[in-house]
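> next come a sequence and a model predicted from it.
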Amino acid sequence: MLDVSTKQSRAKFYSSSEWKILRQQRLELDHYECLWCKNEGKLTTQYDSILEVDHIKELEDYPELALDIDNLRTLCKDCHNKRHKRFNYRPSEKKKRWDDEWW
């Protein structure tokens, strides 16, 4: 079984070619869109934010699912931070080109 118990072992996992290939496949399957934003009717792509591939069932708790593509999803950086309740979470304040237009 995959050892991801230490920061060093997780870094080794995330730098592996096997992970990088699987990560790319997940991004393609999700059309390079944040799935949480999409569920809220908002489109967030690689052009709007940094996209990250999230383990649905945590890597540390379910190492056997580390390379299971069905346990992965694409999230933008803001949603990924929200998901993990990171204290420095601040939604990006970047305005979109037409935010000030009224139609």
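On my side now, so go ahead.
> alpha carbons only for contacts and neighbour counts from here, please
OK.
> pull the contacting residues for Ala52.
Ala isn't right for residue 52; it's Glu. 74-77, 80 (C-alpha atoms under 8 Å, 6 or more residues apart in numbering).
> if we go to 7 Å?
74-77 (C-alpha atoms under 7 Å, 6 or more residues apart in numbering).
> second structure for comparison follows:
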Amino acid sequence: MKDYAKKFYKSTAWRKCRASYFAYRHGLCERCTGPGKIVHHKKYITLENIDDPIITLSFSNLELLCQDCHNREHHERNSPVVEGVMFDSNGDLIQVGGN
């Protein structure tokens, strides 16, 4: 998590929004229908938009994801594909096979 976002993610507004969105989506991942875990911002939070509630607190910018789908969103889509590299259930980089 970026330093500038820590205060936002600890805020009462975010915690209430997250809980409400989680209930709204019945706790299911919107991509695979498995158990949801992370309320993800479709348009990523940046230093420039963190004070914009349309970005940070609007249901239209949120998506409930399981850990695997969230990892794919952030790692597979936004990172170069490297053979022999995978992510564990916490989203941490692990080496598979190789050296």
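Arrived safely, thanks for sending. Model, not experiment: these values are computed from the prediction.
> let me see the TM-score of these two.
Comparing the chains after superposition, counting by TM-score structural alignment, normalised by the length of structure 2, produces a TM-score of 0.67; 78 aligned residues with a C-alpha RMSD of 2.5 Å.
> out of the contacts of Glu52 of structure 1, which sit inside helices?
Within the contacts of Glu52 of structure 1, residues falling in helices by DSSP state H are Lys77.
> so where in structure 2 does stretch 13-28 of structure 1 end up aligned?
Mapped onto structure 2 using TM-score structural alignment, stretch 13-28 of structure 1 spans residues 8-23.
> the matching stretch: which residues count as buried?
For stretch 8-23 of structure 2, the neighbour count (16 or more other C-alpha atoms under 10 Å) marks 14, 17-18, 21-22 as buried.
> with stretch 54-64 of structure 1 instead?
For stretch 54-64 of structure 1, the neighbour count (16+ other C-alpha under 10 Å) marks 54-55, 59-60, 63 as buried.
> which two of those have the greatest separation?
Using C-alpha to C-alpha, those reach their maximum pairwise distance at Asp54 and Pro63, which is 13.5 Å.
> need the three-state assignment for Ala11 of structure 1.
Secondary structure, DSSP: H, G, I helix; E, B strand; the rest coil: Ala11 of structure 1 is helix.
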